[in-house]
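Peer 1: predicted structure and sequence below. I'll ask about it afterward.
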Amino acid sequence: MPGGKQPRDEFSLIARYLKELDRGPAVVVGNGDDGAVLRLDAHEELVVSVDSMLEGVHFPFDSPPSELAYRAVAAATSDLAAMGARPLGMTLALTIPEADDAWLRELRLGLSDAVGDFSLPLVGGDLTRGSLTLSVQVMGAVPAGGAIRRDGARPGDRVCVSGPLGDAAAGLALIEGRVAGDGPANTALREHFWRPMPALDLGISLRGKATAAVDVSDGLLADLGHIAEASKVCVIVDSSQLPISEAVNSIASGEQALAWALGGGEDYCLGFTLPESHELPPGSCVIGRVEEGAGVRCDAADAVDGYRHF
């Protein structure tokens, strides 16, 4: 964190940097009370998810605070997309090692961008001192019984993804200096790591069509494994059908690009299963099929697994 700290208590910091980001049509009571109050429409159900990001584990040390804030919110919001939920609001539990005004101003900029881009007002949270950590809880709504779950895939379904795979892993490799690149590809891949775009509109459009869905956060094979386990089916992945961007191919060998696509994670696109009777959404592609059996099978000789904490 940069210098320029000024001692503050947590309440004045919240009032200065995190207020007035709580405006939204579903917000009845936002920041400043013991809890937020959100409005659900008639016959809707609440969808809730939380993600934590720890410095040195989920993002590099000395990450730009505005990009860090945006990425933390986007990652959590992607879970709403996977369940077909419309956003209602979010809370942020922020742990920081020191009260640095310049750093907090930049963090607010990223939060403000995310609030606007995802229609996800910041309605509460907590601020504590310690190792830099952001925990974002998101709340959304679906029609009663309409959430897209992981346990509905059936033999005969197509396995689909909503966008390119491996861009975030390539972007992180550039940020950390593990690979070299310049020009538009460098910029695009770094941007994809810092500012992924959750597929909220797609998730909503897949209600009643997709039989199962998951967001690609830990790696394609690992995340499709969640669908296979919950649905008690076998998911078959054809590596030749994976959408890999020109930007990734421009900085990596074919073997490395494939490894990033299968196991890199953090692209926050959607992996979903779709019956033949439903049209493939624009921008999505078919990468395999669902069969009877168990687990995930991929033709790549050295298919890699995704990220695991333990």
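Peer 2: Ah, there it is. Numbers count the residues shown, from 1 in each chain.

Peer 1: for the rest of this, base every contact and every neighbour count on C-alpha atoms.
Peer 2: Will do.

Peer 1: ranges for the helices of this structure?
Peer 2: Listed in chain order, the helices of the chain (DSSP state H) span 10-17, 65-82, 101-118, 167-175, 183-194, 200-205, 220-231, 246-251, 254-263.

Peer 1: flag every buried residue along the third one.
Peer 2: For helix 101-118, a neighbour-count test (16 or more other CA atoms under 10 Å) marks 101, 103-115, 118 as buried.

Peer 1: ok, of the residues you listed, which one's closest to E44?
Peer 2: Taking CA to CA as the measure, F118 is the one of the buried residues of helix 101-118 closest to E44, at 19.6 Å.

Peer 1: what residues are up against N249?
Peer 2: A257 (CA atoms under 8 Å, 6 or more residues apart in numbering).

Peer 1: ok, for the most centrally placed residue in the chain, nearest residue in space, not its chain neighbours?
Peer 2: For the chain, the residue lying nearest the average C-alpha position, counting by CA atoms, centre = their mean, turns out to be A75 (2.7 Å). The spatially closest residue to A75, leaving aside those adjacent along the chain, is Y268, at 6.7 Å (CA to CA, 6 or more residues apart in numbering).

Peer 1: try this one next to it:
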Amino acid sequence: MGEFDLIARYFTRPARRVALGVGDDCALLAPAPGMQLAVSSDMLIEGRHFFADVDPEALGHKALAVNLSDLAACGARPLAFTLALALPAADERWLQGFAGGLLALADAHQCELIGGDTTAGPLTICITIFGEVPAGDTLRRSGAQPGDDLWVSGAPGQARLALGALRGEWQLPAGVLAQLRPRLERPTPRVALGLQLRGLASSALDVSDGLLGDLGHILRASGVGACVDVDAASAPLRVSTAPWSTQMSALTQDDWLHCALAGGDDYELLFTAPPARRAQVQAAAQRSATAVTRIGAITAERGLRLVDGQGAPVAGRFASFDHFAPAR
């Protein structure tokens, strides 16, 4: 099977929401009047971002999900994406699974594949995604204000807890791993929540490298600090595994906090909003069928302060993932 046969068989679809899609040298996008394009790229490399034996359907899902998550963090509605794919070989069974997972998620979000590139090489996936957002309504990292509440969606740490079990760092009951492994391999992009947060959130980003590390981007961009309640931040993770708590006693407090605060691969939304909008935030979460938790507050004094549920200081360094840092 040649390169162009591969593209035609697995990745060519009729254009629907775009002016020109796969088949020409360039695609043509036409955002609605008054809308701006939101653009983001992400790369996934075998051995760095995913295990070699990962289910190709799950990998196709995740490859697009991490890009959709970027759009969610900006409050943008998905429009289209390109796919650049390096393959060690044109394995038709693998391609069928990968394309199935990728395009099923694309269809769920009405996001069209409009072009890209294929080549031979180590398995590498690069997606560039395009969304649209009303001019002036984009969620940014730079709008957090002192006194704002700090919120997070979902249960940060689930993906890292599953990853630790797969790496042999700790043992998890079979029921826990079965529940949490999809959070690692098939994350849910919070697009619906991002759309609901337009006009409510003062700042936002998606949690990809670890909650505290990614929070640092908001703090630097906004010129503020934050106080984080580590008990509140780790509570959703603990609640999600509560039925198996007696079988997980080997996990230490540091393990729980590391997963929740520094685990990464969550693709949840971390955002701020004024306290007067708490009821509106909860209503937005309900409309988008996404749980949210208030985990702290933005402070005028720069820096990050960690406290427990009683307000006592918590010591510890919870470093987030860094591609160029030594392995940990």
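Peer 2: Looks like it came in fine. Computed from a predicted structure; not experimentally measured.

Peer 1: now what about the TM-score between them?
Peer 2: TM-score for the superposed chains, counting by TM-score structural alignment, normalised by the length of the first structure: 0.92, backed by 301 aligned residues with a CA RMSD of 1.6 Å.

Peer 1: how near is the counterpart of the residue nearest to the centre of the first structure in the second structure to A84 of the second structure?
Peer 2: Applying TM-score structural alignment, one finds that A75 of the first structure aligns to V66 in the second structure. Distance of V66 of the second structure to A84 of the second structure, computed by CA to CA, to the nearest Å: 15 Å.

Peer 1: same check, this time on V54 of the second structure
Peer 2: If you go by CA to CA, the gap between V54 of the second structure and A84 of the second structure works out to 19 Å.

Peer 1: which ones are touching the residue nearest to A75 of the first structure?
Peer 2: Under the contact definition (CA under 8 Å, 6+ apart), the residues listed for Y268 of the first structure are A75, S78, P196, M197, P198, A199, D215, V216, S217.

Peer 1: wait, which of the helices of the first structure is closest to L280 of the first structure?
Peer 2: Minimum separation from L280 of the first structure across the helices of the first structure (CA to CA) falls at helix 200-205, 11.1 Å.

Peer 1: got the contact list for A72 of the first structure?
Peer 2: So, once contact is read as CA under 8 Å, 6+ apart, A72 of the first structure ends up touching D51, S52, M53, L134, S135, V136.

Peer 1: my read: the first one touches V136, true?
Peer 2: Yes - D51 of the first structure is within contact range of V136, at 5.5 Å (criterion: CA atoms under 8 Å).

Peer 1: neighbour count winner among those two?
Peer 2: Neighbours of D51 of the first structure and V136, each counted by other CA atoms under 10 Å, are more numerous for V136; the result is 24 against 16.

Peer 1: tell me the residue in the second structure aligned with that one.
Peer 2: When the two structures are superposed using TM-score structural alignment, V136 of the first structure falls opposite I127 in the second structure.

Peer 1: so W244 of the second structure touches P173, yeah?
Peer 2: Yes - W244 of the second structure lies in contact with P173 (CA under 8 Å); the separation is 7.2 Å.

Peer 1: I227 of the first structure versus the equivalent of A300 of the second structure over in the first structure, what's the distance?
Peer 2: In the first structure, the residue paired with A300 of the second structure is E292, using TM-score structural alignment. With the distance defined as CA to CA, E292 of the first structure ends up 13 Å from I227 of the first structure.

Peer 1: quick one: contacts for L269 of the second structure?
Peer 2: Residues in contact with L269 of the second structure, defined by CA under 8 Å, 6+ apart, are A72, A73, V152, S153, R190, G194, A204, L205, D206, V207.

Peer 1: can I get those in JSON lines including neighbour count and distance to D25 of the second structure?
Peer 2: Putting the contacts of L269 of the second structure into JSON lines (neighbours: other CA atoms under 10 Å; distance: CA to CA, whole Å) gives the following:
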{"residue": "A72", "neighbour count": "29", "distance to D25 of the second structure": "29"}
{"residue": "A73", "neighbour count": "30", "distance to D25 of the second structure": "30"}
{"residue": "V152", "neighbour count": "23", "distance to D25 of the second structure": "41"}
{"residue": "S153", "neighbour count": "22", "distance to D25 of the second structure": "40"}
{"residue": "R190", "neighbour count": "25", "distance to D25 of the second structure": "32"}
{"residue": "G194", "neighbour count": "29", "distance to D25 of the second structure": "32"}
{"residue": "A204", "neighbour count": "30", "distance to D25 of the second structure": "35"}
{"residue": "L205", "neighbour count": "27", "distance to D25 of the second structure": "33"}
{"residue": "D206", "neighbour count": "28", "distance to D25 of the second structure": "32"}
{"residue": "V207", "neighbour count": "26", "distance to D25 of the second structure": "34"}
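
Peer 1: the stretch 1-150 of the first structure: strands as residue ranges?
Peer 2: Along the stretch 1-150 of the first structure, the segments classed as strands by DSSP state E, counting those that start in this stretch run 27-29, 37-38, 44-54, 86-96, 122-129, 133-143.

Peer 1: and these as TSV, adding distance to R190 of the first structure?
Peer 2: Written out in TSV, the entries for the strands of the stretch 1-150 of the first structure read as follows (distance: least, CA to CA, whole Å):
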stretch	distance to R190 of the first structure
strand 27-29	34
strand 37-38	35
strand 44-54	18
strand 86-96	24
strand 122-129	26
strand 133-143	20
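
Peer 1: of all the ones you listed, which one is nearest A173 of the first structure?
Peer 2: Ranking these by their distance to A173 of the first structure (criterion: CA to CA) puts strand 44-54 first, at 18.2 Å.

Peer 1: return the set of buried residues in stretch 292-310 of the first structure.
Peer 2: The neighbour-count check on stretch 292-310 of the first structure (16+ other CA under 10 Å) flags A294, G295, V296, C298, A303, V304, D305, G306 as buried.

Peer 1: OK, contacts around the fourth one?
Peer 2: Residues near C298 of the first structure by CA under 8 Å, 6+ apart: I236, V237, D238, S239.
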